[in-house]
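Participant: no sequence on this one, just coordinates:
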């Protein structure tokens, strides 16, 4: 059986020395520059794991400034076969409440200024009909059920450029386009992972209703942080349970 190595993008406290054994930090360089943070490498429940903070350890990198290519390349170079990526999202649907988890299966790209491919010098058209890993999503759903976490088994995420939030008109437009949640980070991360043949799945945590819903306060950064902090323990439990289930032979991404 091929060796499994898990990349976690986002963190969620998983580099806690009580959870991660043989823990050490690694500074790496890639042909695309430095990743957003040093890599934290070690073992979680015996499984080799690499953690990367997408926006830097102190959350100092704004969405457009994230070096997505360096981040993904660094994880590939470390031998990561699977990536679980945590992200905060705004809900565009009544049924997706703040605090809910969404295991998205589709994306809509509304970014504007980000390199979207590793293939700058040759023409390669990567299939993207099913951009996320079905096997990883299935494992996350199973774990969420076992932990009795409120979750949604599928959904479409629209990724905007940021760092500003949406206008009301934009929020309503995204709803009409079929998006269920909105964020600033999934694209191009998911595309680059597919180009590198890494199994990739997003764990989206709903923190707000963006600004489309009457009677709800429009999203603020403070609102996002509040819900994320309240739910960090749930995401940690979900990751711990899912990591143990991942089997390289179950997936055919790439």
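Facilitator: Good, I have the coordinates. Please read all numbers here as calculations on a predicted model, not as lab measurements. Numbers count the residues shown, from 1 in each chain.
Participant: Please make it C-alpha for all contacts and neighbour counts, starting now.
Facilitator: Fine.
Participant: buried set for stretch 147-158?
Facilitator: Counting neighbours by 16 or more other Cα atoms under 10 Å, one finds that the buried residues in stretch 147-158 are 149, 151-152, 155-158.
Participant: no, scratch that, I was asking about stretch 102-117
Facilitator: 102-108, 111, 114-117.
Participant: thinking again about what came up before, could I get the buried residues of stretch 147-158 in a markdown table, plus columns for distance to residue 187?
Facilitator: Below are the buried residues of stretch 147-158 laid out as a markdown table (distance: Cα to Cα, whole Å):
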| residue | distance to residue 187 |
| --- | --- |
| 149 | 26 |
| 151 | 22 |
| 152 | 20 |
| 155 | 15 |
| 156 | 12 |
| 157 | 9 |
| 158 | 9 |
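Participant: A further structure is provided below for comparison with the first:
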């Protein structure tokens, strides 16, 4: 059995994880380039927890400038099996108000120009992303929220825009009309890469604003977003701490197969694989490439 290791990706306003004990910082090298920051590795209760600040401490990286592949690769290298993304977002629904946590279960990718796969020419692979969020992990987050008396909304679609600008009014109305729940700038291609790495993924979307569709909230500004994000940070840390304390010692078999996503994904015949690309895939796909 594989030991369960909980990864936490901190988004805007979440640059550390209070409650992490026996902490050490580790700079993990990746063939995909430099990750956003050093990993903070410790424990909460009996669970090993690995924290990474998505934008780097001090918020050095824009959504478009994050090296998503390196981030997921280094988490995989230190054994992360389950990854919780803490992400600030805007809301398209009046009932999903600022301060609420939304546990989204679908994504729409509107980004462009970001490297969205570890695979490519020389080693082609196709993973299923029909259900991008691990349902068992999400259920554990719900249970942790209930234990901490934290209100969460389960379900909804997160549309990921390129940024770094916020939406135009026309875009905001369009996304609202399409029935999306929230909007952010970072969960794609992060969720795609986590699936390729066979890391179970779930998002806690922390609502900071109503985007610009709302009649009494027709502009989004950084000051307002940061203020709500910082207010949410302590609540998010409390939720993650409860999740970690109640986490299983061994990795659970995922009901949708996130832990076995590469079983039948690689298309390229062994003799035709690019050895340089295969070498870079040692952590991500070594389990299946070694067969």
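Facilitator: Cool, got the structure. Because the structure is predicted, anything quoted here is derived from the model rather than measured.
Participant: quick one: secondary structure of the most centrally placed residue in structure 2?
Facilitator: Nearest to the geometric centre of structure 2 sits residue 85, at 3.6 Å (Cα atoms, centre = their mean). Secondary structure of residue 85 of structure 2, reduced to three states by DSSP: H, G, I helix; E, B strand; the rest coil: strand.
Participant: ok, it touching residue 202?
Facilitator: Yes. Contact status for residue 85 of structure 2 versus residue 202: in contact at 6.2 Å, counting by Cα atoms under 8 Å.
Participant: burial measure for residue 136 of structure 1, as a count.
Facilitator: Neighbours of residue 136 of structure 1 under the rule other Cα atoms under 10 Å: 25.
Participant: Against residue 77 of structure 1, how distant is it?
Facilitator: Separation of residue 136 of structure 1 from residue 77 of structure 1 (Cα to Cα, to the nearest Å) stands at 21 Å.
Participant: quick one, strands of structure 1?
Facilitator: Secondary structure of structure 1 (DSSP state E): strands at 6-9, 20-26, 39-44, 47-52, 82-91, 101-102, 106-110, 151-152, 156-160, 181-183, 199-208.
Participant: Average separation of the third one from the aligned part of structure 2, please.
Facilitator: Read it as strand 39-44 of structure 1. Once fitted to structure 2, strand 39-44 of structure 1 is off its aligned match by 1.0 Å on average (mean Cα distance after the TM-score superposition for structure 1).
Participant: just the fourth one next, same as before
Facilitator: Following superposition, strand 47-52 of structure 1 is found to deviate from structure 2 by 0.9 Å on average (mean Cα distance after the TM-score superposition for structure 1).
Participant: quick check: the longest helix anywhere in structure 2 aligns to which part of structure 1?
Facilitator: Longest helix in structure 2, counting residues (DSSP state H): helix 222-245. Alignment of helix 222-245 of structure 2 against structure 1: residues 221-244, by TM-score structural alignment.
Participant: Now do the contacts for the nearest residue to residue 112 of structure 2 once chain neighbours are set aside.
Facilitator: Closest residue to residue 112 of structure 2 apart from its sequence neighbours, by Cα to Cα, 6 or more residues apart in numbering: residue 162 at 6.6 Å. By Cα atoms under 8 Å, 6 or more residues apart in numbering, residue 162 of structure 2 lies in contact with 63-64, 110-112, 185.
Participant: if we can go back for a sec, nearest to residue 129 of structure 1, of the buried residues of stretch 102-117 of structure 1?
Facilitator: Closest to residue 129 of structure 1 out of the buried residues of stretch 102-117 of structure 1 is residue 106 (8.3 Å), distances taken as Cα to Cα.
Participant: For that closest one, which non-adjacent residue is spatially closest?
Facilitator: residue 156 (4.6 Å).
Participant: Can you tell me how far that neighbour is from residue 209 of structure 1?
Facilitator: For residue 156 of structure 1 relative to residue 209 of structure 1 (Cα to Cα), the value is 15 Å.
Participant: what do you get for residue 39 of structure 1?
Facilitator: Per Cα to Cα, residue 39 of structure 1 is found 33 Å from residue 209 of structure 1.
Participant: Tell me how far stretch 225-241 of structure 2 lies from the chain's centre.
Facilitator: 16 Å (Cα atoms, centre = their mean, to the nearest Å).
Participant: List the buried residues for it?
Facilitator: 225, 228-230, 232-233, 235-241.
Participant: Switch those over to CSV; also include distance to residue 275 of structure 2.
Facilitator: Output for those, formatted as CSV (distance: Cα to Cα, whole Å):
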residue, distance to residue 275 of structure 2
225, 45
228, 47
229, 44
230, 45
232, 45
233, 43
235, 46
236, 42
237, 42
238, 45
239, 43
240, 40
241, 41
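Participant: Next, count neighbours for the closest residue in space to residue 203 of structure 1 that isn't next to it in sequence.
Facilitator: What sits nearest to residue 203 of structure 1 in space, not counting adjacent residues and going by Cα to Cα, 6+ apart, is residue 86, at 4.8 Å. Residues near residue 86 of structure 1, counting by other Cα under 10 Å, number 21.
Participant: residue contacts, residue 86 of structure 1?
Facilitator: Counting by Cα under 8 Å, 6+ apart, residue 86 of structure 1 touches 8-12, 202-205.
Participant: try 7 Å
Facilitator: 9-10, 202-204 (Cα atoms under 7 Å, 6 or more residues apart in numbering).
Participant: quick one: the nearest residue to residue 116 of structure 2 once chain neighbours are set aside from residue 136 of structure 2, how far?
Facilitator: Distances taken as Cα to Cα, 6+ apart put residue 189 closest to residue 116 of structure 2, at 5.1 Å, once the chain neighbours are dropped. To residue 136 of structure 2, residue 189 of structure 2 is 21 Å away according to Cα to Cα.
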